[in-house]
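Chemist: pasting the sequence and the predicted coordinates here, then a few questions.
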Amino acid sequence: MFKSKKATRTPLVMGQEKFDTLIGRNAEIHGCLKLRESVRIDGKLVGTIEAPQDGTISVVIGPNGEIEGDVIASRIIVAGKVSGNLHGFERVEIMASALVLGDIKYASIAVEHGARLQGVMLQIEAREDNAGIDLAAQAAIRKAQTTGQPE
């Protein structure tokens, strides 16, 4: 009569996006990646990942992916490890298997239960002017670091 329904899906599900660029599990890249299309990273990247603000570019860090550097893109999905700051112009999604060691700026965010985060989280307006974002973010981060309390 009263059967318990177990959820068979997690709240966040990796989309069926098309990736023309894939950095494989055994690859290790050192340097800055400037994107013109979406990318999935299953290997290791030491350096920054930058996508233009006016595009709709996604960066997906798979469960085995590891980034040592900042990631700047419209949409960022993390299932692996990031040691650096994330700046999602539209959305940031943190999966249960993720470890993020850095600050997160986002317009919209979703965090799965079990994800590990260490850093300041700051919501911004979607596609806000970069100068305004950086000034507001820096002020909030400075205040949180000195007082231990966000604005």
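Modeler: That came in fine, so what should we check first?
Chemist: from now on I want contacts and neighbour counts done on CA atoms only, so please keep to that.
Modeler: OK.
Chemist: how long is stretch 58-78 from one end to the other?
Modeler: According to CA to CA, to the nearest Å, stretch 58-78 extends 11 Å from its N-terminal end residue to its C-terminal end residue.
Chemist: let's bring in a second model and compare:
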Amino acid sequence: MAKKERTDEKILDVDARMQGTIIFKDPVNLRINGSFEGKLETCGSLTIGENANVRADIQGDKIIIAGKVTGNLSASESVALIPPAVVSGNVQTPLLSIAEGAVLDGQLKMLSLKNTGSGGAKTLSLRDVAQYLEVEAKVVEEWASQRKIPAEFQNGEWRFHKVAIEKWLQDEKVRP
């Protein structure tokens, strides 16, 4: 039987001191309440709690910060800073919310939110998919041209729907 869990059922609430690299390939609702140092890559929602102290570069979909973060943030969907958040680092995101009392000390790069068609399925570039799958871009391009991966060729470049890629992975279509 296929494993089908909703994102809100995969909740990880961490109140500990950790160091290293943490990568979540499947969507998860992660909340950090303690200390973390290193690198963090998530799918789904990441919340840095009010008492958390994080020294890391963070990459994710939806990032909510109420604690202290030192490091660069890159979010594909949104970043929200709520008091008493203090972020020291650069931020890249298509949507940013900074509530009164929260602090951002760094540069901001607002990304375009690329939506297509029905359901607002986000599109990804060849490089994004290669990074997400942890393979070389030429491998993803080869798969796309051979129709081994769901993709569309638009305006001279391959485009991928994030939802289709996630379903493709869930159905175990890729075996690098």
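Modeler: Perfect, I can see it now. What you see is a predicted model, and the numbers here were worked out from it, not measured in a lab.
Chemist: once they're superposed, tell me the TM-score.
Modeler: Both chains were compared after superposition, and using TM-score structural alignment, normalised by the length of structure 1 their TM-score is 0.67; 110 aligned residues with a CA RMSD of 1.9 Å.
Chemist: residue closest to the middle of structure 2?
Modeler: The centroid of structure 2 falls nearest to Gly60 when counting by CA atoms, centre = their mean (2.1 Å).
Chemist: am I right that that residue is in contact with Gly44?
Modeler: Yes - shown here, Gly60 of structure 2 and Gly44 form a contact pair, counting by CA atoms under 8 Å, at 7.1 Å.
Chemist: just give me the neighbour total for Ile23 of structure 2.
Modeler: Here the number of neighbours of Ile23 of structure 2 (other CA atoms under 10 Å) works out to 12.
Chemist: which residue in structure 1 lines up with it?
Modeler: Using TM-score structural alignment, the equivalent of Ile23 of structure 2 in structure 1 is Lys34.
Chemist: can you check Ser76 of structure 2 too?
Modeler: Superposed on structure 1 with TM-score structural alignment, Ser76 of structure 2 falls opposite Phe89.
Chemist: ok, that match touching Arg75?
Modeler: Yes - between Phe89 of structure 1 and Arg75 there is a contact under CA under 8 Å: 6.8 Å.
Chemist: more crowded one of these two?
Modeler: The residue with more neighbours, out of Phe89 of structure 1 and Arg75, is Phe89; 28 against 24, by other CA under 10 Å.
Chemist: now name the helix or strand holding the nearest residue to the more buried one once chain neighbours are set aside.
Modeler: With sequence-adjacent residues excluded and distances taken as CA to CA, 6 or more residues apart in numbering, Phe89 of structure 1 is closest to Ser74, at 4.5 Å. Assigned by DSSP states H and E, Ser74 of structure 1 falls within strand 71-78.
Chemist: looking at structure 2, name the residue matched to Thr48 of structure 1.
Modeler: Thr48 of structure 1 maps onto Lys39 in structure 2, by TM-score structural alignment.
Chemist: thought Lys105 was touching the residue nearest to Phe89 of structure 1, still the case?
Modeler: No - using CA under 8 Å, Ser74 of structure 1 makes no contact with Lys105, being 11.1 Å away.
Chemist: which residue in structure 2 aligns with the residue nearest to Phe89 of structure 1?
Modeler: Ser74 of structure 1 maps onto Asp61 in structure 2, by TM-score structural alignment.
Chemist: got the contact list for its match?
Modeler: The contact partners of Asp61 of structure 2, by CA atoms under 8 Å, 6 or more residues apart in numbering, come to Thr42, Cys43, Gly44, Ser45, Leu46, Ala75, Ser76, Glu77, Ser78.
Chemist: so which of those residues wins on neighbours?
Modeler: Leu46 (26 neighbours).
Chemist: which residues are in contact with that one?
Modeler: Under the criterion of CA under 8 Å, 6+ apart, the contact list for Leu46 of structure 2 reads Asn29, Leu30, Arg31, Ile32, Gly60, Asp61, Lys62, Ile63, Ile64.
Chemist: just flag the most distant two among the residues you listed.
Modeler: Pairwise distances among these were taken by CA to CA; the largest, 15.5 Å, belongs to Ile32 and Asp61.
Chemist: residues contacting Arg17 of structure 2?
Modeler: The contact partners of Arg17 of structure 2, by CA under 8 Å, 6+ apart, come to Gly34, Ser35, Phe36.
Chemist: return the distance of it relative to Asn90 of structure 2.
Modeler: Summarising the geometry, the distance separating Arg17 of structure 2 from Asn90 of structure 2, computed by CA to CA, is 24 Å.
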